[in-house]
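>>> here is the input, now give the coordinates:
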Amino acid sequence: MQVNGTPFRSIWLTPDKPEVLVIDQTLLPFVFEVRTLTSSSETAHAIREMVVRGAPLIGATAACGLFLAAASDASEDNLRRACEELLSSRPTAVNLRWALDRMLPLLLEVSESERAGRAQELAQQICDEDVNTNSAIGDHGLTLISEAANACPHRPVNILTHCNAGWLATVDWGTALAPIFKAHDQGIAVHVWVDETRPRNQGASLTAWELGAHGVSHTVIADNAGGHLMQHGEVDLCIVGSDRTTRAGDVCNKIGTYLKALAAHDNGIPFYAALPSSTVDWTISDGVRDIPIEERAEEEVSHICGRDSEADRLVRVRIIPDGSSAANPAFDVTPRKLVDGLITERGVVKACEDDLISLFPQDAEVRNI
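Predicted coordinates for the structure are as follows:
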């Protein structure tokens, strides 16, 4: 994607030295800043503090972090230590473990002197694959938007999305936003209802910024407005991302997704989750029971960040009374019965185990499913 006419990925490796560059998403939409990571510990910190976020990007970032670990000390002990540190940074997104499980055995197969070079190759490969995967997700999701456009030829297709599942949440293209970008590029009239997505306002801050930069018509709404819009026929379909999807089709995504799915189900509006196969956790079937839900700091709820336009600076203010506590579960699980389909790089399937296995038989086979 482009920022002010310059093409960017959300993460990239420098070719001639062990550095990884990322866009600092904690400063958007007001400040665009690139941060340099030089160690696996810095990478884990960037994941934990949400300098980078989004399940596919977390996986790619972890891969780059393991490369930085190998570049500094390629011993098996250090690589395993780095993996443990990276794994502990965010517990919910399964892509993180997927990337490390893919890389570590391959690194240990080669001599210690070869590991840094091999790690760089593998990290770059994971980043490049993510771009191609998300582009394919966009192609398959485009079909759904095209069908909706044919059903309402005299007005834009109204799509509701939650949180940020655009190119900032991946290496490029995004998951839930990829079909929207492709529809817009093909001249299909689309309008996006952007949930603000409290408490970190990733919809208002990141999704709106991405859509605006791409020229896509959009409107930011309060999190609780979605059901009202659905009741009044102002939403044609919902597309969200996923941080972990069970083999049975339960979708874990940003807190508040479940409520949107309930409202969509009640109003007969199609509800889709867009995700790469690396987001499927083949080891579990019951998402509500088995997916660990990250509890983040209560300050994310009790305080809010924004720009003081008069002073032209970013400020952080408290919005709840002193003495009041706050709870901050970062994700919830939408049961498969509320999900009309999963948009993957190999096509759109029902949110059920048999359909996922038929689409990704080699992944299921590895897990003896």
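>>> only C-alpha atoms for contact and neighbour calcs from this point on.
Fine.
>>> top helix in the protein by residue count?
Using DSSP state H, we find that the single longest helix of the chain is helix 115-151.
>>> which strands or helices does that helix pack on?
Helices and strands touching helix 115-151, by 3 or more Cα pairs under 8 Å, 6 or more residues apart in numbering; DSSP states H and E, are helix 55-72, helix 95-108, strand 157-161, helix 178-185, strand 341-344, strand 347-349.
>>> tell me which of those sits most buried.
Among these, helix 55-72 has the highest mean neighbour count (mean count of other Cα atoms under 10 Å), at a mean of 29.
>>> which strands and helices lie in contact with that helix?
strand 11-13, helix 40-48, helix 76-87, helix 95-108, helix 115-151.
>>> among those, which comes closest to Val251?
Minimum separation from Val251 across the helices and strands packed on helix 55-72 (Cα to Cα) falls at helix 95-108, 13.9 Å.
>>> this one next, for a side-by-side:
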Amino acid sequence: MKKKKTPTRLPKIILVGGGHAHALFLLYWSKLSEKPAAVTLISLSDYAPYSGMLPGLVAGHFGHDETHIDLRELCRHAGATFIQGRADAVDPSRQQVMMSNDTSLNYDILSINAGAGPNLATTGADNLTIPVKPISDFYQVWMELLSQIQTPKQFNAPLSIAVVGGGASGVELIQAMHHRLQREAASGASYNLSLVQRGRGQPENYPKGLQQKFATRLARQGIAVHEKFSVNRVEKNTESSLLHASDGRKLAANYIIWCTQAIGAPWLKRTQLPLDGDGFIEIEDTLQAVGHPLIFACGDCASMVNHKIPKAGVYAVRQAETLTHNILALLNKESLRVFKPQRSYLSIVTGGDQWALAARGGLSLPICSPRLVWQWKRHIDKRFMAQFQF
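Sure thing, here's the model as predicted:
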């Protein structure tokens, strides 16, 4: 009698987080005729927002489905397993991911692409502000706020909204909110918008020519800009909250949107992986966690030890190809590839309505009219999202 052949156990790959790099990894994985491993994606939400389209979503240019990747459908297409849940810790010695529901999953290879979290260390920020990240939570609050101001009623005082953060995200977001409110606020509703920033120039660290154009635009939109306003605490103030600056200035707002520099998510401290000063996973050029060859990290949750790169979606997108190659190389015991980040990248900053400016490497790009730049960005974003339509 012939002995039954024991089926070979496929290696287990666990992906924590549905960020851009993991979404593209699953897309590449779907094209493999033979799957050399069993892949599982863990994500708290079954939809992953495409961050580049958030201002357009807030402004009302795009809908939810146009700006979100359906992770369940993507996993089905790639032959992967989807688990909706929260990873809470990692034990590299046991090769296990611990979940918040007290279950654990074993892995042979682990990859983390779980984004970044808001820095709420400022006194009062944790319970008196609305963080932009996670995007899904922010968007829900934004829709509730929008519903409130769309409802016809007697407004005793203007509704005040402050966005804290003078980077590109803050500048784009406040103009997107202005555009939507201008179009959809109920008759008789009044509101005012303020941009609060630690530095100068809108957005900070962009070419002066571009900043001047945005400063003029913000003024025309009636958006108050508070430069050199370093928030050191947030307090409750009757029906609103009060932002306190280190120089003694104060600003009251009904809603405070927190759009400052992000930090590593708190749960990463429970991974036993090396973290940098901001709580991000330190990785080698191969995208492997330092000292942990079976663990990869990419996107905003990772910090390359040999390269200082900004937290920008373009890097996560470009890391996806290297991540896919290296995971397959590890499975096949082949040489890994290094990721070489580009020195500069195209940055397109939007201005609420169908208007945008472009910059690259510290230089403004006066390539065409702001309307055409917006259409160009729309084309780039739509093309990226079209990959996930099955």
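>>> TM between them?
After superposition, the two chains reach a TM-score (TM-score structural alignment, normalised by the length of structure 1) of 0.28; 164 aligned residues with a Cα RMSD of 6.5 Å.
>>> run a quick neighbour tally on the closest residue to Tyr47 of structure 2 other than its chain neighbours.
Distances taken as Cα to Cα, 6 or more residues apart in numbering put Asp70 closest to Tyr47 of structure 2, at 4.8 Å, once the chain neighbours are dropped. By the measure other Cα atoms under 10 Å, the count of residues near Asp70 of structure 2 is 18.
>>> could you pull out the strands for the stretch 201-350 of structure 2?
Applying DSSP state E, counting those that start in this stretch to the stretch 201-350 of structure 2 gives strands spanning 224-226, 231-237, 240-245, 250-253, 255-258, 281-283, 288-289, 292-297, 302-304, 346-350.
>>> can I get those in a markdown table including mean neighbour count and distance to Gly170 of structure 2?
Formatted as a markdown table, the strands of the stretch 201-350 of structure 2 follow (neighbours: other Cα atoms under 10 Å; distance: least, Cα to Cα, whole Å):
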| stretch | mean neighbour count | distance to Gly170 of structure 2 |
| --- | --- | --- |
| strand 224-226 | 18 | 11 |
| strand 231-237 | 17 | 15 |
| strand 240-245 | 20 | 16 |
| strand 250-253 | 18 | 16 |
| strand 255-258 | 23 | 9 |
| strand 281-283 | 26 | 25 |
| strand 288-289 | 26 | 31 |
| strand 292-297 | 21 | 26 |
| strand 302-304 | 26 | 22 |
| strand 346-350 | 20 | 10 |
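>>> let me have the ones you listed in a markdown table, extended by distance to Ala176 of structure 2.
Shown next, in a markdown table, are these (distance: least, Cα to Cα, whole Å):
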| stretch | distance to Ala176 of structure 2 |
| --- | --- |
| strand 224-226 | 15 |
| strand 231-237 | 23 |
| strand 240-245 | 22 |
| strand 250-253 | 18 |
| strand 255-258 | 13 |
| strand 281-283 | 32 |
| strand 288-289 | 37 |
| strand 292-297 | 32 |
| strand 302-304 | 29 |
| strand 346-350 | 8 |
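>>> closest one to Ser169 of structure 2 among these?
strand 346-350 (8.4 Å).
>>> quick one: buried residues of the very next helix or strand once past that closest one?
Next in sequence after strand 346-350 of structure 2, counting helices and strands by DSSP states H and E, comes strand 356-360. Neighbour-count burial for strand 356-360 of structure 2 flags Ala356, Leu357, Ala358, Ala359 (criterion: 16 or more other Cα atoms under 10 Å).
>>> what's the distance between the residue lying closest to the third one once chain neighbours are set aside and Ala356 of structure 2?
Spelled out, it's Ala358 of structure 2. Residue nearest to Ala358 of structure 2 in three dimensions, not counting chain neighbours: Ile348, with 4.3 Å by Cα to Cα, 6+ apart. Between Ile348 of structure 2 and Ala356 of structure 2 the computed distance is 7 Å (Cα to Cα, to the nearest Å).
>>> same question for Asn127 of structure 2.
From Asn127 of structure 2 over to Ala356 of structure 2 (counting by Cα to Cα), the distance is 33 Å.
>>> go on, Glu184 of structure 2?
22 Å.
>>> those helices in structure 2, which residues are they?
Taking DSSP H as the criterion, structure 2 contains helices spanning 20-30, 54-59, 64-67, 71-78, 125-128, 135-150, 168-184, 208-220, 313-331, 370-386.
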